[in-house]
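>>> what follows is a predicted protein model with its sequence.
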Amino acid sequence: MSQALIAVVAGCLVGFLFSKVNLPVPAPPNLAGLMGIAGIMIGYWLGDKIQFF
């Protein structure tokens, strides 16, 4: 299985468990927050690929 599929399955399981234990989800509650996290990941990836020094 690819890492992305494993990550989605693991995330779904954790989200399900959090809902059953009545814990808040440790993720932004809206699309803007999720896009911010995606932006951080993309920026990190670009910084790793583009070498200035």
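Thanks, I have the structure now.
>>> hey, let's count contacts and neighbours off CA atoms from now on
Will do.
>>> contacts for whatever helix or strand residue 45 lives in, please.
According to DSSP states H and E, residue 45 maps onto helix 31-49. Taking contacts as Cα atoms under 8 Å, 6 or more residues apart in numbering, the residues outside helix 31-49 that touch it are 27, 28.
>>> where's that helix relative to the chain centroid, distance-wise?
Relative to the centre of its chain, helix 31-49 is centred 10 Å away, using Cα atoms, centre = their mean, to the nearest Å.
>>> can you check stretch 20-37 too?
Taking mean C-alpha positions (Cα atoms, centre = their mean), stretch 20-37 and its chain are 9 Å apart.
>>> let's bring in a second model and compare:
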Amino acid sequence: MKLILLSLITGALVGFVFALLKLPIPAPPALPGIMGIVGIYIGYQVYIWMAGTFLK
């Protein structure tokens, strides 16, 4: 939980600094960006599952 909170605070600070400097946000559009992150996580979990199942 501590890591999640730290990540959220860091992201908020970076977003604030970018807005303050009037720079474009350093992230992809909201939904496609979130789906990309979810896809990466799912792919990682599938690999962990397959490695544990088939590579024993």
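Cool, got the structure. As the structure is a computational prediction, the values presented were derived from the model and not from experiment.
>>> please state their TM-score.
Scored against TM-score structural alignment, normalised by the length of structure 1, the superposed chains reach a TM-score of 0.73; 52 aligned residues with a Cα RMSD of 1.8 Å.
>>> contacting residues around the helix or strand that contains residue 12 of structure 1?
Taking DSSP H and E as the definition, one finds residue 12 of structure 1 inside helix 3-21. Contacts with helix 3-21 of structure 1, where a contact means Cα under 8 Å, 6+ apart, come from 24, 25.
>>> buried residues in that helix?
residue 15 (16 or more other Cα atoms under 10 Å).
>>> now it on structure 2. Mean distance?
When structure 2 is superposed, helix 3-21 of structure 1 averages 0.5 Å from its matched positions, counting by mean Cα distance after the TM-score superposition for structure 1.
>>> for residue 6 of structure 2, see how far away residue 21 of structure 2 is.
23 Å (Cα to Cα, to the nearest Å).
>>> re earlier: residues of the helix holding residue 45 of structure 1 that come out buried?
Buried residues in helix 31-49 of structure 1 (16+ other Cα under 10 Å): none.
>>> one step back: so where in structure 2 does the helix holding residue 12 of structure 1 end up aligned?
Mapped onto structure 2 using TM-score structural alignment, helix 3-21 of structure 1 spans residues 3-21.
>>> how far does that stretch sit from the chain's center?
Centroid separation for stretch 3-21 of structure 2 versus its chain: 13 Å, with Cα atoms, centre = their mean.
>>> try stretch 31-49 of structure 2
For stretch 31-49 of structure 2, the distance to the chain centre is 9 Å (Cα atoms, centre = their mean).
>>> do stretch 43-53 of structure 1 as well
For stretch 43-53 of structure 1, the distance to the chain centre is 20 Å (Cα atoms, centre = their mean).
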